[in-house]
Each structure stands twice: as C-alpha cells, then as structure tokens.
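> Sequence and predicted structure are below.
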Amino acid sequence: MGCFGFLKAMMIAFNGIIFLAGIAILGVGIWVKVDSGSIFNFLGKIENVPPQINQVLNVGYLLIAIGALLVVIGFLGCCGAIRESKCMLLLFFMIVLLVFIAEVAGAVVILVFRPVADKLFDEVGTAAVKNIQKDYGGNPDITGLWNTTMDALKCCGFYNYTDFTGSPYNMASNNTYPPHCCVNNAPCNASAAEAKKADGCFIKIKKLIDSNTVVIVGVALGIAALEICAMIVSMTLYCRVKSTRA
C-alpha cells in the first residue's frame, strides 16, 4: 500500500467514526427534545430566572445540529475518499475549515465575555435561592427536583444550607434543613449543617469543571489538531486524485 492508499484508508476509517458519532449525537438530541430530563423542567419552573438561561432548554436543538453536521462531514469525507471525488473532498475541506474558524471565534468570544457569564450565573443563583425559599417543602414538584439534584450531585442547596432558611420545609420542621446538608441523615439543624459544610450544587459543578480544565483544554486542542490533519489529508487526496473524476 502506497502513501496515497494509506491516506485514503485513514480518511475512510476516520470519517466512518465521525459519521457513526454524528448519528449517535443526533439520536441523543432527538431524545432530549422528545423526553427532556428533570434539569430542563427544573430550570423552566424557577421563577424570576433570567431569560437568557432559557437557551439551555434548547440544548436538544444544539445536539441535533452538531449531530447533523458530523453526519454530513463523515459522509463527505468517507464517500469522497472511496469514490475519489474531488467535489466531495473539496466540500469536506471547506466545511471542516468553517467549523475550525467557528471554534476559534467561539473560544475568543468565551474569553471576552467571561464576566458576562459570571454575572448571569449570579442572577441564576439569586433566582434559584428565591425559588427554594418560596417552594421547597411546599411545592412537591420543586421539592422533588431539588432532592433529585442534591442526591445526584451530593450537594446542598444552590450555594449552601442557608438557602433553605425560611423555606416551607425549614419552617415546618422546627428550623431544620434537608438531610442532604448533614452527615448520615442525622437531625439537621444549623449546627450540624455548619459542621458538615456541604457544598452547594453550583459550587459542586464549578469544582467539577475546574478540576477537569486540563482535560477539557486537552480535548479541545486534540479536536483542533484532528481537524487540521483532516484538512491536510483531504487536500492531499484532492491534489492526487485525477482531474477526470467528479
């Protein structure tokens, strides 16, 4: 197998994987839109939540768009290499180049507008705490959603146990707090909650992201490197394919 054959085989294998991954992501996106998870219902029921956070509810559309894009890229790359089609290879190169440019632009936007995102999270936190103090222990839906979230993340409230102060649960249980905020589900008064110092769910998520920053950056750089390699290989095949092919 010569260099051309090797590059062609790699192009087919690589884009075959992308095609299958795109189908999987597309399926997940459709499932999210058909049967949204509790987190989406939770966000939708919080009162006074900033309108910008409603965009999170459209994550299904984002997954569908990403899945469809990957299916198209995988199809063009795989079929373009198999058929040695200069048209398909050129389209593949152009789409990957546009995606690469969009990713770079997105990274710049995230860095520039990071303070705006922090402000948005503060507004969400304020709305979430008001929601807890108004409905936790009084509204079964809100109570169940918060309990599910706290069970899953092993956290307490949005920021900490004080978020529950003044809530229907707190008032009806002699100023105690949810068992998630204390050790071994013991009677959870302020002293017990203070002793455990359970992280709030927002802090838990933030710590999870911060602890995986290196992994996230590494994955992003890896994807960028693969995109550059894909563009180089596609142009190499494009130049090697006989001009008589479509």
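The structure has been received and is ready for your questions.

> CA only for contacts and neighbour counts going forward, please
Will do.

> Identify the residue nearest Val56 in space, chain neighbours excluded?
Leaving out its chain neighbours, the residue that sits closest to Val56 by Cα to Cα, 6 or more residues apart in numbering is Phe40, at 7.6 Å.

> tell me the centre residue of the protein?
For the chain, Val59 is the residue whose C-alpha lies nearest the centre (Cα atoms, centre = their mean; 8.1 Å).

> Could I get the contacting residues of that one?
29, 32 (Cα atoms under 8 Å, 6 or more residues apart in numbering).

> distance of it from Gly37?
From Val59 across to Gly37, the span is 11 Å (Cα to Cα, to the nearest Å).

> next one: Lys86
44 Å.

> between those two, who's got more neighbours?
Neighbour count, other Cα atoms under 10 Å: between Lys86 and Gly37, Lys86 has more, with 23 against 12.

> pretty sure that one is touching Arg245, no?
Yes: using Cα atoms under 8 Å, Lys86 is in contact with Arg245, at 6.8 Å.

> Which helix or strand contains the residue nearest to Val56?
helix 38-45 (DSSP states H and E).

> and the longest helix along the chain, how far from the chain's centre?
Ranked by number of residues, the top helix in the chain under DSSP state H is helix 3-34. Put simply, helix 3-34 sits 19 Å off its chain's centre (Cα atoms, centre = their mean, to the nearest Å).

> Next one for the comparison:
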Amino acid sequence: MDCGTSMAKYLLFAFNTVVSIIGILGIVFGVLILNSIGTIEVDGQVGFPPQAIVPIVLITIGSIVVFISFLGCCGAIRESVCMTMTYAVFLLVILILQLTIVVLLWANKDKFTAAMGEVIDKAWERDSRQTGVFDAIQRSLKCCGKNGVTDYAVLLQSPPPSCCENDNCMNPLNFYGGCRSKFQEFMSFSTDTAKYVGLGLIGIELVGFIFACCLANNVRNYKRRNAY
C-alpha cells in the first residue's frame, strides 16, 4: 500500500480516537449536569425538569459521536471501503443536522427564548390545580413564582419553602427571583454555548469526512490496481 494511503489510514484512526474521547467526555459531562439538576416528582411520577433537556441532548450527541467514531476506527484499521464510506455518510448526515440546528438557533433566538418562557407559563398555570409541578421546578432552578414572590401574594397564598434559600422564608433577602427569567437565561446561555460547540464539531467532522473519503478512494484504487 502506498505512503499516502497508509498516512490517511493512520490519520483517520488517530482522528477518530480523539473524537471518541471527546464524545465520551461529552457523555460524562452531560451525566454530571443531569445529576446536579436532579429529578422532580409530580403526581407520584419521577421525571426530569425542563432544563434537563440540555444534558440529555449532550448525552445523546456524545453517544452518536462515539458510535460513528468507532465505525471510523474499524473502517480505517480493516481498510474496508464499505465501512469507511458508511462512516463518511453518517458523518455527513450528522454534520448537516448540526449545521441546520445551529442556523435555526442563530436565526430564531428570540422565538426560542419566548418559547422557553411559555414553558414556565404553562407550568405555573398547571400548578393552579395543586399538582406540585411548579414547586419541583422552583427547587430545581432555585427560583420563586413565575415572575417573583409577588405572584403568590396576588393569589393570596404564602410562598412555599422552595421559594427561599435553605427553605428559610423568614428573611425577605432569602427569596429567589422569578422562574421565567431564570429559565430563559439558563436556556439562552446553554444554546449560545451549544452553537459555538456545534460549529467546532462541524469543523472537526468535516476534516474526518475528508480523511474518510480520501482513504476509501485510495483503498479502492489500490485494490483495483492489484486486481490486474
């Protein structure tokens, strides 16, 4: 096998090894965030609060990246045109999906922020039936009411302990801010981070795609020459 093909083979293997490590780190980071957020219990059912969507997406993407990178490593080591091209196609598909998501997030940031506010609005309305949804969100986000503690005053209700730091509502300074703005800020920061991380991944995946195509083409040509 010529020098160019061997170089492409080992570069692709090294590249996918690094990407696999990045994917595993992404999964670990997502699990740690998910663990710090914790779960909430509503009507006897345990689940994740709305902000858990960020680490769940991170874990999902990390798992996909690890799978695709493993396929790329196998294709490079086995010098398999089929596996390498399958890897390249998967990489191209996920690259296009990520680029689409990044563009949509960039172009619709205001709409996305408004939608996140509506999530809290609906949770507040649902809690009027005493489901415990909002109390769980308050504990998870460390916030109070839809817009602040005054929301409870309007309803002629005492704020629950989850509205205050260390459940101590005797001191007015212990009250948290409103959940709507806090959730919007959290999601805005998360999506901004996701956009830049996504652009970095797109660049890395593009390099991997080029390496994979070069290797598959070189291996195919090498096998054709040896067939004669």
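Structure received. Every value quoted in this text rests on a predicted model; they were computed, and no experiment measured them.

> before we move on, back to that, what angle separates the helix holding Phe40 of the first structure from helix 3-34?
For helix 38-45 of the first structure against helix 3-34, the angle by axes from the mean of the first three to the mean of the last three Cα atoms, to 10 degrees is 50 degrees.

> hmm, who's touching helix 38-45 of the first structure?
So helix 38-45 of the first structure is contacted by 49, 53-54, 56-57, 142, 145, 149 (Cα under 8 Å, 6+ apart).

> From these, keep the buried residues only.
The neighbour count (16 or more other Cα atoms under 10 Å) marks 49, 57, 142, 145, 149 as buried among the contacts of helix 38-45 of the first structure.

> By how much does stretch 83-96 of the second structure deviate from the first structure on average?
Its aligned residues in the first structure lie a mean 1.2 Å from stretch 83-96 of the second structure after superposition (mean Cα distance after the TM-score superposition for the first structure).

> Quick check: buried residues in that stretch?
For stretch 83-96 of the second structure, burial by neighbour count (16+ other Cα under 10 Å) applies to 83-92, 94-95.

> tell me the two of those that are most distant?
Met83 and Leu95 (18.0 Å; Cα to Cα).

> Tell me which residue of the first structure matches up with Gly177 of the second structure.
Taking TM-score structural alignment, the alignment pairs Gly177 of the second structure with Asp199 from the first structure.

> Verify the stated contact: that match with Cys155.
Yes: using Cα under 8 Å as the test, Asp199 of the first structure is close enough to Cys155 to be in contact (5.4 Å).

> what packs against the helix or strand hosting Ala117 of the first structure?
Counting by DSSP H and E, the element that carries Ala117 of the first structure is helix 114-135. Under the contact definition 3 or more Cα pairs under 8 Å, 6 or more residues apart in numbering; DSSP states H and E, helix 114-135 of the first structure sits against helix 140-153, helix 168-172.

> now the ones you listed as CSV including distance to Cys182 of the first structure?
Compiled in CSV, those are given as follows (distance: least, Cα to Cα, whole Å):
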stretch, distance to Cys182 of the first structure
helix 140-153, 12
helix 168-172, 14
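
> Nearest approach to Ile232 of the first structure belongs to which of those?
Nearest of these to Ile232 of the first structure, taken as Cα to Cα: helix 140-153 at 42.9 Å.
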